[in-house]
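A.B. asks: My questions are about this predicted structure, shown below with the sequence.
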Amino acid sequence: MNILQITTSVRGDASESTRVTNQIVARLVAANPGATVVRRDFGAQPHPLLDGAALGALFTPADQRTAEQLARVQLDDALILEAQAADVIVLGAPMYNFAMPVQLKSWFDAIARAGVTFRYTETGPEGLLKNKKVYVAAARGGVYEEANDPQVPQMRALLNFLGLTDQTFIYSSGMAMGPDAVANGQAAANAAIEKALA
């Protein structure tokens, strides 16, 4: 089993989403002793944002790219290869201002490449990152019902677009609502991990 762990919180060791991703990965490794784990901590080492220079490099034919353009594209290529090789992807997704952090959006921007991880067909887009399991550690300061959650629908849309349709979301809610809410939110997340990975 190849496991790709993506952490995106800027809170370091204090991050609840990172705690949950670590716990999920530990459970997966315990159940699959030969598993390999690739870890990306974009909170500590952010991936470059998609900007005009990056877009220009992507749309320049490979044999015409400058050395700088080639180096920029290769950064995205590495993330794509990791996603393609993974059997399981574990995403840390704290909610910042009702959305995913820019660190996580940058990962999606890097790996979403036409003709590589998705393609357009006569019947619409087709995701090419198929037959993979995705766990999402969704940590948030408040408490949201999924129907009213501003973050999760976009994440589901992006994952589905790429073919990553086998999704399990683990919620840690109430992380900014005081000690009791934190304890309850963490206990709910722990129970959801136990259920998902039983």
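C.D. replies: Done, it's in. Numbers count the residues shown, from 1 in each chain.
A.B. asks: Only C-alpha atoms from now on, for both contacts and neighbour counts.
C.D. replies: OK.
A.B. asks: could you list every residue that touches residue 20?
C.D. replies: 92, 137, 189-190 (CA atoms under 8 Å, 6 or more residues apart in numbering).
A.B. asks: Can you tell me which of the residues you listed is nearest residue 119?
C.D. replies: The closest of these to residue 119 turns out to be residue 92 (CA to CA; 26.2 Å).
A.B. asks: putting a second one here so we can go through both:
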Amino acid sequence: MKILHIDSSIMGDASVSRQLSAEIVQQLQQKHGDAAQVQHLDLAVQQIPHLSSEILMGQNAEQSALGEQLLQQYLDADVVVVGAAMYNFGLPSTLKAWIDRISVAGRTFKYTEQGPVGLAGDKKVYIASSRGGVYGDNSPVDYQEGLLKAVFNFTGVSDIDVIRAEGVNMGPDMKAQAMATAQAQIQAI
């Protein structure tokens, strides 16, 4: 089993989403033993330039090679674990840059007369979501989890679990409760 572990928080050791994504990967490794091969992509360390017309049109060989590498990591993965903190109601821009590199017509999706069809299905995705405030499932200002689910669905992946810790900046008691709830979900994997 190939696990692609993606972290996007800029908070280093203080990051809740990094802690949760690491615990998910650890749980998967315990469950699957030596069969679990993990590839870690730290978007705070490996900077992915934001999409430009030069990159989109394949006019930069170095960026084309990076794009192909990122795309192949995604396609090869059986399980994708994404650590995603909510920044200003959305994703870290580095995670959006990664999304732009894996959303490739003819590789992860195609358009048909009936609409788009995802081509990268047959994966499991875990989203380790952290939020300073409390937004719930259907918040009109949540552009984090909804966008991630939409992207994975668009590429054909429908087996998505969100493990969420929210309210982590609303005091130590709220953070402890959020972490306990998320960690109980992880133990159930």
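C.D. replies: Perfect, I can see it now. If you're wondering where the values come from, they're calculated on a predicted model, not measured in any experiment.
A.B. asks: what's the TM-score here?
C.D. replies: Remark: TM-score between the superposed chains equals 0.95 [TM-score structural alignment, normalised by the length of structure 2]; 186 aligned residues with a CA RMSD of 1.1 Å.
A.B. asks: from the contacts of residue 20 of structure 1, which ones fall inside helices?
C.D. replies: Members of these lying in helices (criterion: DSSP state H): 189-190.
A.B. asks: Let's have the contacts of residue 20 of structure 1 in TSV, adding distance to residue 49 of structure 1.
C.D. replies: Conversion of these to TSV gives the following (distance: CA to CA, whole Å):
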residue	distance to residue 49 of structure 1
92	18
137	22
189	31
190	33
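A.B. asks: among the contacts of residue 20 of structure 1, which recur in structure 2?
C.D. replies: Of these, the ones still in contact in structure 2 (both residues aligned by TM-score structural alignment, their matches' CA atoms under 8 Å) are 92, 137, 189-190.
A.B. asks: what ranges do the helices span in structure 2?
C.D. replies: 16-32, 53-56, 61-76, 93-102, 145-154, 172-187.
A.B. asks: Mind picking the two most distant members of the contacts of residue 20 of structure 1?
C.D. replies: Spatially, the most separated pair among the contacts of residue 20 of structure 1 is 92 and 190, at 14.7 Å (CA to CA).
A.B. asks: more neighbours, the two?
C.D. replies: residue 92 (30 against 18; other CA atoms under 10 Å).
A.B. asks: What's the match for that one in structure 2?
C.D. replies: Taking TM-score structural alignment for the superposition, residue 92 of structure 1 sits opposite residue 83 in structure 2.
A.B. asks: Quick one: residues contacting its match.
C.D. replies: Counted by CA under 8 Å, 6+ apart, residue 83 of structure 2 has contacts 5-9, 17-18, 20-21, 127-129.
A.B. asks: Reformat these as TSV; add distance to residue 156 of structure 2.
C.D. replies: Shown next, in TSV, are the contacts of residue 83 of structure 2 (distance: CA to CA, whole Å):
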residue	distance to residue 156 of structure 2
5	19
6	19
7	22
8	22
9	25
17	24
18	25
20	25
21	22
127	16
128	20
129	21
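A.B. asks: Pull out the buried members of these.
C.D. replies: 5-9, 17-18, 20-21, 127-129 (16 or more other CA atoms under 10 Å).
A.B. asks: Quick check: the gap between the residue in structure 2 sticking out farthest from the centre and residue 103 of structure 2.
C.D. replies: Largest separation from the mean C-alpha position in structure 2: residue 113, at 29.4 Å (CA atoms, centre = their mean). Residue 113 of structure 2 sits 19 Å away from residue 103 of structure 2, going by CA to CA, to the nearest Å.
A.B. asks: Tally up the residues packed near the equivalent of residue 93 of structure 2 over in structure 1, please.
C.D. replies: Matched by TM-score structural alignment, residue 93 of structure 2 corresponds to residue 102 in structure 1. Neighbourhood size, residue 102 of structure 1 [other CA under 10 Å]: 18.
A.B. asks: cool, and residue 53 of structure 2?
C.D. replies: Residues near residue 53 of structure 2, counting by other CA under 10 Å: 9.
A.B. asks: for it, what are its contacts?
C.D. replies: With CA under 8 Å, 6+ apart as the criterion, no residue contacts residue 53 of structure 2.
A.B. asks: How about residue 86 of structure 1?
C.D. replies: 1-4, 132.
A.B. asks: again, but for residue 39 of structure 2
C.D. replies: 2-5.
A.B. asks: 7 Å instead, please
C.D. replies: Residue 39 of structure 2 sits next to 3-5 when contact means CA atoms under 7 Å, 6 or more residues apart in numbering.
A.B. asks: One more: residue 115 of structure 1?
C.D. replies: The contact partners of residue 115 of structure 1, by CA under 7 Å, 6+ apart, come to none.
A.B. asks: That one corresponds to which position in structure 2?
C.D. replies: For residue 115 of structure 1, the equivalent position in structure 2 is taken to be residue 106, counting by TM-score structural alignment.
A.B. asks: how far away is its match from residue 150 of structure 2?
C.D. replies: Distance from residue 106 of structure 2 to residue 150 of structure 2, by CA to CA: 18 Å.
A.B. asks: What is the burial count for residue 167 of structure 1?
C.D. replies: Residue 167 of structure 1 sits with 16 neighbouring residues when counted by other CA under 10 Å.
A.B. asks: Now it: closest residue in space that isn't a chain neighbour?
C.D. replies: Spatial nearest neighbour of residue 167 of structure 1, chain neighbours left out: residue 134 (4.8 Å); criterion: CA to CA, 6 or more residues apart in numbering.
A.B. asks: Nothing else from me, thank you.
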